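Novice: please find the sequence and the predicted model below.
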Amino acid sequence: MIQSIYDQMWTSFKLASERNDYELDPYLLNIDKDNRRGISVLAYLKQGNRSVLDEIMHFQKMVRTIEPDQYFHPLDELHLTILSVISCIPEFRLSDINIQDYAEMFQSALCSISTIEVKYRGVSASPNCVVIQGFPVNDALQCFRNALRSNLIKAGLRATFDSRYTLVAAHSSIIRFKVPIHDGQKLLALCQEYRDYDFGSIILEDFELVFNNWYQNLAVTKCLASGSVSQ
């Protein structure tokens, strides 16, 4: 099922390349003016295998030679979204919720899971971004997401998870398109070269509940709760 999601993305990217019909993100031209905020549970990739980040950085550098003016997620901000609890909306503020209620919900869900391992293999893309394909090695990620969903519903907390689609994939976004693509065919060819590339595996055991903007910029992100799981 997860591979089919990445394949659908790839098909839309190929069509965008053929038609030069990409979806550019206007907010990236001036992120400071973007007032969309939300609540997420995530894990940063920097806690895992450094060689995976080195491989991702190398791929980013290769894309930069073709498309230097796009938005490249900094390595220390690369993450796996466990669940978008409240999707980013304009002018959402922490004062709109009871932080402690969400922190307790998060900690309760964290107690019920084990270490998450994700295999990063291959590149996919859409008309607006490039991602590294992630594949959970065990069912811990699904269990964590289900526990968070269940706790949010039981507690009656404000949430918008799964409002756009049910989150089942484990990808990490690494590049977003903010200006017209310079050479779509070269970009497509490079991504095709990495379509099944083995970036390596990461074991995730540290997680955070955060207040964030759309791009998970560390300058904006505020940690509301954090915790680790046992092996």
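Specialist: It's in.

Novice: from here on, contacts and neighbour counts on C-alpha atoms
Specialist: Will do.

Novice: now the longest strand that the chain contains: buried residues?
Specialist: Ranked by number of residues, the top strand in the chain under DSSP state E is strand 79-90. When neighbours are counted by 16 or more other CA atoms under 10 Å, the buried residues of strand 79-90 are found to be 79, 80, 81, 82, 83, 84, 85, 86, 87, 88.

Novice: try this one side by side with the last:
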Amino acid sequence: MEEARMSQELETRYEKMWEENVWNLGQVEVDSFLRSQTDRRTGITLRIRPSAEVLRKVVAFQRLLMKVAPEQYHYPEESIHVTGLSIVSCSAEYERFDSGLLAQYVDLIDRAIQGVDTFEIAFQGVTLGSVGVLIQGHPDAGLAALRESVRSTIQEAGVFQTLDVRYKIDSAHSTIMRYRQEIQQVEELRELLTTHRALEFGQSSVTHLELVVNDWYHSPAKTDVIYSFQLD
């Protein structure tokens, strides 16, 4: 019952995001950092990588996006992810992290996921945020259980973290395109997105998690995988 309620709430949120943004493509929120050569924002994330089959379908959809919006920022395949938890939110204050702190995170997360089973995320549909295009992720109850276990373990340990400072994450989307500048072909992009609003990307069985030090966009050149965890 609880899983069904959470699923419905998430679907409602995705629909609301779509309705709020699909008719505002002529006035988007441009990410000025995408044009910056001095973006030093760095954070620590526990992230989930979609399956190879899901990624293949996402990349195929991205090719369509690139044809109508080549001027925008399209995430490389290596950067596409679902945020499990943002342990330290990206900030210019944190250009480097002490290796001892990273080792503590590894130990705490490894402890927190003991007994956490693998879970599923179904990727179906596209929606819009104020910053770009998102793939809708629909997780089972396992993702919420994982987040709560890791969150409470880290918070109770008293180590440095910024969990829930920006917001308490409860979504499972994956951002695949960000607005680098105003959209040049607004109607063409709106038509493409509307046509593919319910596109099926497939299902991922989540068996691994990555702890990474990353920039805001999880750029391959600015993201280091610190540890890969395996779920039971």
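Specialist: Right, received. Where do you want to start? Source: prediction; values computed, not measured.

Novice: what TM-score do the two superposed chains give?
Specialist: TM-score for the superposed chains, counting by TM-score structural alignment, normalised by the length of the first structure: 0.91, backed by 223 aligned residues with a CA RMSD of 1.6 Å.

Novice: show me the contact partners of the longest strand of the first structure.
Specialist: Judged by CA atoms under 8 Å, 6 or more residues apart in numbering, the contacts made with strand 79-90 of the first structure from elsewhere in the structure are 34-45, 141, 144-145, 148, 158-162, 167, 170-172, 212-214.

Novice: which residue ranges form the helices in the second structure?
Specialist: Assigned by DSSP state H, the second structure shows helices spanning 2-21, 52-68, 99-112, 141-157, 186-195.

Novice: want to try CSV for the ones you listed, with mean neighbour count and distance to residue 226 of the second structure as columns?
Specialist: CSV is the format used below for those (neighbours: other CA atoms under 10 Å; distance: least, CA to CA, whole Å):
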stretch, mean neighbour count, distance to residue 226 of the second structure
helix 2-21, 15, 30
helix 52-68, 16, 21
helix 99-112, 16, 8
helix 141-157, 17, 16
helix 186-195, 16, 36
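
Novice: as a markdown table, those with distance to residue 135 of the second structure would be great.
Specialist: Below are the helices of the second structure laid out as a markdown table (distance: least, CA to CA, whole Å):
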| stretch | distance to residue 135 of the second structure |
| --- | --- |
| helix 2-21 | 10 |
| helix 52-68 | 8 |
| helix 99-112 | 27 |
| helix 141-157 | 17 |
| helix 186-195 | 11 |
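
Novice: which one of those lies closest to residue 128 of the second structure?
Specialist: Put simply, out of the helices of the second structure the one that sits nearest residue 128 of the second structure is helix 2-21, at 5.1 Å, with distance taken as CA to CA.

Novice: report the angle between that closest one and helix 186-195.
Specialist: Orientation note: helix 2-21 of the second structure sits at an angle of 160 degrees relative to helix 186-195 (axes from the mean of the first three to the mean of the last three CA atoms, to 10 degrees).

Novice: for residue 147 of the first structure, give its distance to residue 139 of the first structure.
Specialist: Residue 147 of the first structure sits 12 Å away from residue 139 of the first structure when distances are taken as CA to CA, to the nearest Å.

Novice: aligned to residue 150 of the second structure, what sits in the first structure?
Specialist: Taking TM-score structural alignment, the alignment pairs residue 150 of the second structure with residue 148 from the first structure.

Novice: tell me the spacing between that match and residue 135 of the first structure.
Specialist: In this structure, residue 148 of the first structure and residue 135 of the first structure are 20 Å apart, going by CA to CA.

Novice: same question, residue 105 of the first structure
Specialist: To residue 135 of the first structure, residue 105 of the first structure is 26 Å away according to CA to CA.

Novice: before we move on, what about residue 20 of the first structure?
Specialist: When distance is defined by CA to CA, residue 20 of the first structure is 30 Å away from residue 135 of the first structure.

Novice: kindly report the same for residue 158 of the first structure.
Specialist: Computed as CA to CA, the residue 158 of the first structure to residue 135 of the first structure distance reads 29 Å.

Novice: list the contacts of the counterpart of residue 125 of the first structure in the second structure.
Specialist: For residue 125 of the first structure, the aligned residue in the second structure is residue 128 (criterion: TM-score structural alignment). Residues counted as contacts of residue 128 of the second structure (CA under 8 Å, 6+ apart) are 17, 18, 21, 22, 134.

Novice: hang on, the earlier thing: and the helices of the second structure: which comes nearest residue 202 of the second structure?
Specialist: helix 52-68 (5.4 Å).

Novice: spatially nearest residue to the counterpart of residue 99 of the first structure in the second structure (excluding sequence neighbours)?
Specialist: Under the alignment defined by TM-score structural alignment, residue 99 of the first structure corresponds to residue 102 in the second structure. Distances taken as CA to CA, 6 or more residues apart in numbering put residue 226 closest to residue 102 of the second structure, at 7.7 Å, once the chain neighbours are dropped.

Novice: I'd assumed residue 213 was in contact with the one you found.
Specialist: Yes: contact between residue 226 of the second structure and residue 213 holds when scored by CA atoms under 8 Å: they sit 7.1 Å apart.

Novice: neighbour-wise, which of those two wins?
Specialist: When residue 226 of the second structure and residue 213 are compared on other CA atoms under 10 Å, the one with more neighbours turns out to be residue 213, at 22 against 16.

Novice: what does the more buried one align to in the first structure?
Specialist: With TM-score structural alignment defining the correspondence, residue 213 of the second structure maps onto residue 211 in the first structure.

Novice: and if you look at residue 32 of the second structure?
Specialist: With the correspondence set by TM-score structural alignment, residue 32 of the second structure lines up against residue 26 in the first structure.

Novice: so what corresponds to residue 66 of the second structure in the first structure?
Specialist: Using TM-score structural alignment, the partner of residue 66 of the second structure in the first structure is residue 64.

Novice: do the same with residue 170 of the second structure
Specialist: In the first structure, residue 170 of the second structure lines up with residue 168, judged by TM-score structural alignment.

Novice: just give the nearest non-adjacent residue to residue 145 of the second structure, would you?
Specialist: The spatial neighbour of residue 145 of the second structure that comes closest, neighbours along the chain excluded (CA to CA, 6+ apart), is residue 116 at 7.6 Å.
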